[in-house]
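# got a predicted structure here, sequence first:
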Amino acid sequence: METLSTQGLAMPRLGLGTYRMTGNDCARAVEHALSLGYRHVDTAEMYGNEDGVGAGLAASSVARDDIFLTTKVWHDHLTRDGIRGALEASLEKLKTDYVDLYLVHWPAPDMDMGEVFETMAALKEEGLIKAMGVANFTVDLMKRAVEEIGAPIACNQVEYHLKLDQSKLLGYLTTKGIPLVAYVPLGQGRLADEEGLVAIAEKHDASPAQIALAWLMDQPGVAAIPKASRNETQQANLDALSIRLDDEDRALIAALPKDVRYVDPDFAPDWD
């Protein structure tokens, strides 16, 4: 599995997203993914499935130190005590002593960003997290975190797929050597009927979803965490890593609409 180097860690470029997986189904999906070769597992306190993820990790024969585990703190816990309490609860559910990556899940307009990253730095010093990062941060928010505060941000996890332009954000992250981790990388299954994508898929004897994933993997500095609860979907996503797009494929994808956003809650920042 190819990795991205960030803040002293090696982040596998393809991870397992677990949003909306719960209980035993979540545990089985995580255990099976690890048996296939996945080494990057993503969860969050808001998902309500950290116990299932933890059970899957515990059931696996893969050593904990060989797994890149990410979880996230919800936006209403972004205080010194709130972050610490949330992480302690997450670690207990995950049945682990540390997480590799701890993210601010969503920015909050009233958060004290300096306090947030100061708290995360203390958690890192204590060995409870290996690196800190963010999710759903705009370029302006990234500039505050990186340039004003000097936080060692390991990644920005955002919605990114072939129908949403993230070139401005990706350009900024690239200049700072910060990976972009794409969630909803397959458009929540809505890309299967895109005519241009179907044509590319037929050409490569692949599915449109595999082409969408291959397009992300074609870009330096980008990782992806597609949700995959079914065994065959997990394998299909791994198989997508071997697809090599050509310039004709890229041109067809570039012609698709680039203004489709599937995740935009009321508390989201101004995406500018």
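Received it, and whenever you're ready, just let me know what you need. Everything numeric here is computed off the predicted structure, so don't read it as measured data. Numbering: from 1, shown residues only.
# CA atoms for contacts and neighbours, from now on please.
Will do.
# tell me the contacts of the residue nearest the centre of the chain?
Centroid-nearest residue in the chain: residue 181, 4.4 Å away (criterion: C-alpha atoms, centre = their mean). Contact partners of residue 181, counting by C-alpha atoms under 8 Å, 6 or more residues apart in numbering, are 155, 156, 157, 158, 222, 223, 224, 225.
# repeat for residue 235
residue 36.
# switch the cut-off to 10 Å
32, 33, 36, 37, 38, 228 (C-alpha atoms under 10 Å, 6 or more residues apart in numbering).
# which of the residues you listed count as buried?
Buried subset of the contacts of residue 235 (neighbour count, 16 or more other C-alpha atoms under 10 Å): 32, 33, 38, 228.
# pretty sure the residue nearest to the centre of the chain belongs to a strand, no?
Yes - when the secondary structure is assigned by DSSP: H, G, I helix; E, B strand; the rest coil, residue 181 falls within a strand.
# below is an additional structure, to be compared with the one above:
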Amino acid sequence: MGFKQLGSTGEEIPAIGLGTWEIGGRETPDYSRDKENIKILQAAIEMGYTHIDTAEYYGGGHTEELIGEAIKTFDRSKLFITSKVWPTHLSKEELPKALKGSLKRLGTDYIDLYLIHWPVPDMDLKETLTTMAELSKAGYIRYIGVSNFDVALLKKSLLISPVPIVCNQVLYNLEDREPENELLPFCQENGITLTAYTPLKKGSLSKHTEKVLKKIAKKHNATIYQIMLSWLISKDNVIAIPRSTNIQHLKENLEAADIILEPDDLQLLD
């Protein structure tokens, strides 16, 4: 299992975490598979997924509730939990309430990494980041970060925030390469972790990409999805949060951290 430094904090976190979107619902709660989902989350933690990514928006809060139930039997200090605050809760009045709700649903006293889920045009960035910093200093959040921020907004955030911005979570995979233009180099230069969400592109790959992946996967006795993950985390400052509720796929995703791609593999993929 590979680990990487979170931002410039000195703290090592797993290079491959567990995404939880659609576990327990999408925009609204889905209670139909609760027992099964809790068992899957617990099995994932047992096999080594100690970084769990979620958000208050997922399942209308129910995803956090499922995670809270699943982690009860584990040592909280050995888990790294990321959650995200929704754009409607970014004011100094609403943000503490949103955080309190997430903490209650997760059944924990603190969140390791708390992110602004999406930027919106009318948000008061200074107010939001100042409030997050205050909550961090009060011990409710260990680190703060952002999600879906472009370089201009990330630069602005770094200048405004009273505490370090350690992470930016964005869409990034073998075919969605926009972050490589400006964002990833900026994060690498400034000691910010880039978390790749949808790292497997939900399986919808072009025929050309699949052909290249199959060639490299065969060479490493791996799946094409393991190669996709290995390629992502081979890059400085990049970690990934694939989602799966299939035990075998969860295991394979985690094992991708042990695959060492060779220079010619990386050249083909890049």
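Received it, and whenever you're ready, just let me know what you need. Everything numeric in this text was worked out from a predicted model, so none of it was measured.
# superposing both, give me the TM-score.
Scored against TM-score structural alignment, normalised by the length of the second structure, the superposed chains reach a TM-score of 0.89; 252 aligned residues with a C-alpha RMSD of 1.5 Å.
# out of the contacts of residue 235 of the first structure, which comes closest to residue 173 of the first structure?
residue 38 (25.0 Å; C-alpha to C-alpha).
# tell me the SS of whatever residue of the second structure lines up with that closest one?
In the second structure, residue 38 of the first structure lines up with residue 49, judged by TM-score structural alignment. At residue 49 of the second structure the chain is in coil, as set by three-state DSSP.
# from residue 15 of the second structure, how far out is residue 49 of the second structure?
10 Å (C-alpha to C-alpha, to the nearest Å).
# intersection of neighbour lists for those two?
Common neighbours of residue 49 of the second structure and residue 15 (C-alpha under 10 Å, 6+ apart) are 1, 254.
# any idea which element the aligned residue in the first structure for residue 119 of the second structure lies in?
Taking TM-score structural alignment as the criterion, the aligned counterpart of residue 119 of the second structure in the first structure is residue 107. Following DSSP states H and E, one finds residue 107 of the first structure outside all helices and strands.
# for the closest residue to residue 107 of the first structure other than its chain neighbours, give me its contacts.
The shortest distance from residue 107 of the first structure to any non-neighbouring residue, by C-alpha to C-alpha, 6 or more residues apart in numbering, is to residue 75 (6.1 Å). By C-alpha under 10 Å, 6+ apart, the contact list for residue 75 of the first structure reads 46, 82, 83, 104, 105, 106, 107, 108, 109, 110, 111, 267.
# SS state for whichever residue in the first structure pairs up with residue 83 of the second structure?
In the first structure, the residue paired with residue 83 of the second structure according to TM-score structural alignment is residue 71. At residue 71 of the first structure the chain is in strand, as set by three-state DSSP.
# residue 71 of the first structure contacts residue 44, doesn't it?
Yes - with contact defined as C-alpha atoms under 10 Å, residue 71 of the first structure and residue 44 form a contacting pair (4.4 Å).
# compare those two (neighbour count), which wins?
residue 71 (25 against 22; other C-alpha atoms under 10 Å).
# now, among the buried ones among the contacts of residue 235 of the first structure, which is nearest to residue 3 of the first structure?
Nearest to residue 3 of the first structure, judged by C-alpha to C-alpha, of those is residue 38 at 11.6 Å.
# what about residue 62 of the first structure, distance to residue 158 of the first structure?
Taken as C-alpha to C-alpha, the span from residue 62 of the first structure to residue 158 of the first structure is 28 Å.
# and if you look at residue 127 of the first structure?
For residue 127 of the first structure, the distance to residue 158 of the first structure - C-alpha to C-alpha - is 26 Å.
# these two: which has the busier surroundings?
Each of residue 127 of the first structure and residue 158 has its neighbours counted (other C-alpha under 10 Å); residue 158 has more, 23 against 14.
# check contacts around the counterpart of the more buried one in the second structure.
With TM-score structural alignment as the criterion, residue 158 of the first structure lines up with residue 170 in the second structure. By C-alpha under 10 Å, 6+ apart, the residues touching residue 170 of the second structure are 117-118, 146-150, 178-179, 183, 194-199, 240.
# switch the cut-off to 8 Å
Contacts of residue 170 of the second structure by C-alpha under 8 Å, 6+ apart are 147, 148, 149, 179, 194, 195, 196, 197.
# re the thing from before, so which of the contacts of residue 75 of the first structure is the most crowded?
Most crowded among the contacts of residue 75 of the first structure, counting by other C-alpha under 10 Å, is residue 104 at 26 neighbours.
# quick check: the residue nearest to it when sequence neighbours are not counted vs residue 153 of the first structure, distance?
Computed as C-alpha to C-alpha, 6+ apart, the closest residue to residue 104 of the first structure that is not its neighbour in sequence is residue 134, at 4.6 Å. Separation of residue 134 of the first structure from residue 153 of the first structure (C-alpha to C-alpha): 7 Å.
# still on that earlier bit, tell me which of the contacts of residue 75 of the first structure fall in helices.
82, 83 (DSSP state H).
# closest to residue 5 of the first structure among the contacts of residue 75 of the first structure?
residue 104 (19.9 Å).
# what's the local residue count around the closest residue in space to residue 159 of the first structure that isn't next to it in sequence?
Closest residue in space to residue 159 of the first structure, ignoring its immediate chain neighbours: residue 183 at 4.8 Å, by C-alpha to C-alpha, 6+ apart. When neighbours are counted by other C-alpha under 10 Å, residue 183 of the first structure registers 24.
# pretty sure residue 183 of the first structure contacts residue 223?
No - if you go by C-alpha atoms under 8 Å, residue 183 of the first structure and residue 223 don't touch, sitting 9.1 Å apart.
# re the thing from before, would a markdown table of the contacts of residue 75 of the first structure with distance to residue 58 of the first structure be doable?
Below are the contacts of residue 75 of the first structure laid out as a markdown table (distance: C-alpha to C-alpha, whole Å):
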| residue | distance to residue 58 of the first structure |
| --- | --- |
| 46 | 21 |
| 82 | 27 |
| 83 | 25 |
| 104 | 25 |
| 105 | 25 |
| 106 | 28 |
| 107 | 31 |
| 108 | 33 |
| 109 | 37 |
| 110 | 38 |
| 111 | 35 |
| 267 | 35 |
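# and which of the contacts of residue 75 of the first structure is nearest to residue 213 of the first structure?
residue 105 (22.7 Å).
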